[in-house]
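Q: Provided below for reference: sequence and predicted model.
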Amino acid sequence: MADETTQIPAQQQDWPGTPSKLTPPADHGETSYTGRDRLTGKKALITGGDSGIGRATAIAFAKEGADVAITFLPEEQADAEETRRHVQSAGRTCVLLPADLRTEEAATDVATNAVKELGGLDVLVNNAGFQMSHQALEEFPGEQIERTFATNVFATFWLTKAIAPHMRPGSSILNTTSIQAFQPSEPLLDYAATKAALNNLTVNLATELGPRGIRVNAVAPGPIWTPLIPTTFPEEKVEGFGSDTPLGRPGQPIEVASAFVFLASDEASYVSGTVLGVTGGKAVF
């Protein structure tokens, strides 16, 4: 993992960004993560698996013995191929499913294809997200609000609806929320609202799906070093990113992926309806 004293320098990328241009490089667990057979035989769909938290989760799941399918936007094909390379190097299958999940039809197609290609599904990780910052309420475009909610909330709902009928008792659904749900910042008004909605949806789905033996939990990351940061904030806001946490640094994607591994594993067999914070010390309650 990155040196804890490393500070993030000013930088910027065009959206949607790529991990190959991050300075310093992000840690997705390519060499730092050691699997312990906690997900042997499981089959998982991870949205937004081309980079950041999604890539790290795919790599960690593979090293724990799971086969995975990942979604990504078509323009992120090269990054998705890199994720697949790391999953395959761990000896597991990685199915690539390019898709824009902002419609119910697209989400349903992804669910159908993931179940078909993997031969079933035990874990769904709703991780794909969109954010773009603005300094004043009047600057938020209407089309951005729609995109943020469609990507972060609607896609999660549609995928869960489509995949839950294929899941057996012991399966799990995991949502990526955020510290923004608890400590919202004004430049991320719409994004923060979607993450609060996902917290509510997680608890509600845990009640709905519990009788079927399906667990539903969420992970709330704090400031994590991914391409989302330099693509959605001005350079001066990127500099020193994460240094305001009690631990004094940003988190790495693999540090979030480790939480997803726990929640997807049988070790968490009695954990449902929980939001697990990975925030560097920022409060999640």
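A: Cool, got the structure.

Q: alpha carbons only for contacts and neighbour counts from here, please
A: Will do.

Q: just the strands in the stretch 101-250 of the chain please.
A: 123-126, 172-176, 215-221 (DSSP state E, counting those that start in this stretch).

Q: now tabulate the ones you listed in CSV and tack on mean neighbour count and distance to residue 193.
A: CSV is the format used below for the strands of the stretch 101-250 of the chain (neighbours: other C-alpha atoms under 10 Å; distance: least, C-alpha to C-alpha, whole Å):
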stretch, mean neighbour count, distance to residue 193
strand 123-126, 27, 17
strand 172-176, 27, 13
strand 215-221, 26, 13
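
Q: presented hereafter is structure B, for comparison with structure A:
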Amino acid sequence: MTNAILITGGSRGIGAATARLAAQRGYRVAVNYRQGARAAEALVREIEKLGGQALAVQADVGQGTDVERMFDGVASALGPLTALVNNAGTLEMQSRVDGLDAARLGRILTTNVVGSFLCAGAAVRQMSTRYGGRGGVIVNVSSRAAVLGSAGEYVDYAASKAAVDTLTVGLAREVAAEGIRVCGVRPGLIETEIHALGGEPGRVARLASGVPLGRGGQAEEVARAILWLISDEASYVTGTLLDVSGGR
């Protein structure tokens, strides 16, 4: 039986690139989305056309009942998960901290932090040998913003990703003896649609000169790092945060 992988926020950007690559490498792929049904279903058809097996599953990762329904449904359709990519995340219009309000902070933290925790917990309950599982890997998609702070743009997003880093390190230590590895990737300036959410679709081009490699990255470059962390080639890697940032 081939392995099953769930990618949250999998209908676009890094998530979609990871889904494509995972399917190419023989994974049965569950593509989670909250609102992008059309994009998720198109991605599933693309994977199936190339001979892979995929499933689109709607769920809001910040809602516990949605998360439980999603994990149960994926296990029923594809078999027990062996990998989770905690990729769902959001940001909002660029703003200083003194321009933020509680409603915005709640939205950011619910998706980026609460969602990551809820999905990680559900994955552990499926994968852990403590619960009769056969082990697996969780990869949390963080951001170099967690280190750099994103001053003047979205410190709230950066702080949420710093929380994801802490989740990665702490959870890795909790479940290491239960057959589960937990790692994180911290993408830098990557050419995806997320920059449009912040009000600056051309942000990568503006900042690319400050990247030691001299360019923005591609979603596929992050996907390759994620698939390496999931693979047996990374069997002695856990609690690790891998920067995919061109040196920035």
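A: Arrived safely. Just so you know, these numbers come straight off a predicted model, no measurement behind them.

Q: would you pull the TM-score for this pair?
A: Laid over one another, the chains give 0.92 as their TM-score (TM-score structural alignment, normalised by the length of structure 2), with 242 aligned residues with a C-alpha RMSD of 1.6 Å.

Q: now render the strands of the stretch 101-250 of structure 1 as CSV, adding distance to residue 68 of structure 1.
A: Shown next, in CSV, are the strands of the stretch 101-250 of structure 1 (distance: least, C-alpha to C-alpha, whole Å):
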stretch, distance to residue 68 of structure 1
strand 123-126, 9
strand 172-176, 14
strand 215-221, 19
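
Q: which one of those strands lies nearest to residue 70 of structure 1?
A: Nearest to residue 70 of structure 1, of all those, is strand 123-126, at 9.5 Å by C-alpha to C-alpha.

Q: for that closest one, packing partners?
A: Packed against strand 123-126 of structure 1, as judged by 3 or more C-alpha pairs under 8 Å, 6 or more residues apart in numbering; DSSP states H and E, are the following elements: strand 43-46, helix 155-163, strand 172-176.

Q: could I get these as JSON lines with distance to residue 113 of structure 1?
A: What follows is these, written out as JSON lines (distance: least, C-alpha to C-alpha, whole Å):
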{"stretch": "strand 43-46", "distance to residue 113 of structure 1": "10"}
{"stretch": "helix 155-163", "distance to residue 113 of structure 1": "11"}
{"stretch": "strand 172-176", "distance to residue 113 of structure 1": "17"}
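
Q: of all the ones you listed, which one comes closest to residue 117 of structure 1?
A: Proximity to residue 117 of structure 1 (C-alpha to C-alpha) singles out strand 43-46 among these, at 10.2 Å.

Q: what's the average distance for the closest one when superposed on structure 2?
A: Its matched residues in structure 2 lie on average 0.3 Å from strand 43-46 of structure 1 after superposition (mean C-alpha distance after the TM-score superposition for structure 1).

Q: and that strand, how far out from the chain middle?
A: The chain centre lies 12 Å from the centre of strand 43-46 of structure 1; the measure is C-alpha atoms, centre = their mean, to the nearest Å.

Q: which residue numbers in structure 2 does that strand align to?
A: Aligned using TM-score structural alignment, strand 43-46 of structure 1 spans residues 4-7 in structure 2.

Q: for stretch 219-231 of structure 1, same thing?
A: The aligned range for stretch 219-231 of structure 1 in structure 2 is 185-197, by TM-score structural alignment.

Q: give me the contact list for that stretch.
A: The contact list for stretch 185-197 of structure 2 (C-alpha atoms under 8 Å, 6 or more residues apart in numbering) reads 12-14, 90-93, 139-145, 201-204, 207-208, 216-219, 222, 225-226, 241-246, 248.

Q: do stretch 158-170 of structure 2 as well
A: So stretch 158-170 of structure 2 is in contact with 108-109, 112-113, 116-117, 140-143, 145-150, 182-184, 239-241, going by C-alpha under 8 Å, 6+ apart.

Q: contacts only, for the most centrally placed residue in structure 1.
A: Geometric centre of structure 1, nearest residue: residue 127, 3.0 Å, by C-alpha atoms, centre = their mean. Taking C-alpha under 8 Å, 6+ apart, we find residue 127 of structure 1 in contact with 46-49, 53-54, 175-176.

Q: try it again with 7 Å
A: Residues near residue 127 of structure 1 by C-alpha atoms under 7 Å, 6 or more residues apart in numbering: 46-48, 54, 175-176.

Q: quick check: residue 209 of structure 2 vs residue 218 of structure 2, distance?
A: The spacing between residue 209 of structure 2 and residue 218 of structure 2, counted by C-alpha to C-alpha, to the nearest Å, is 16 Å.

Q: OK, contacts around the counterpart of residue 92 of structure 2 in structure 1?
A: Under the alignment (TM-score structural alignment), residue 92 of structure 2 maps onto residue 132 of structure 1. Residue 132 of structure 1 makes contact with 188, 232 under the criterion C-alpha under 7 Å, 6+ apart.

Q: with the one 5 residues further on instead?
A: By C-alpha under 7 Å, 6+ apart, the contact set of residue 137 of structure 1 is empty.

Q: and the aligned residue in structure 1 for residue 234 of structure 2, how far from residue 78 of structure 1?
A: In structure 1, the residue matched to residue 234 of structure 2 (TM-score structural alignment) is residue 268. As defined by C-alpha to C-alpha, residue 268 of structure 1 lies at a distance of 34 Å from residue 78 of structure 1.

Q: what does residue 204 of structure 1 give?
A: Distance, residue 204 of structure 1 to residue 78 of structure 1, by C-alpha to C-alpha: 36 Å.

Q: can you pull out the helices in structure 1?
A: Along structure 1, counting by DSSP state H, helices occupy 52-63, 77-89, 104-118, 142-149, 155-163, 189-209, 228-232, 235-238, 253-264.

Q: which ones are touching residue 42 of structure 1?
A: 66-67, 122.

Q: and what of residue 233 of structure 2?
A: Residues near residue 233 of structure 2 by C-alpha under 7 Å, 6+ apart: none.

Q: corresponding residue for residue 179 of structure 1 in structure 2?
A: Aligned partner of residue 179 of structure 1 by TM-score structural alignment: residue 144.
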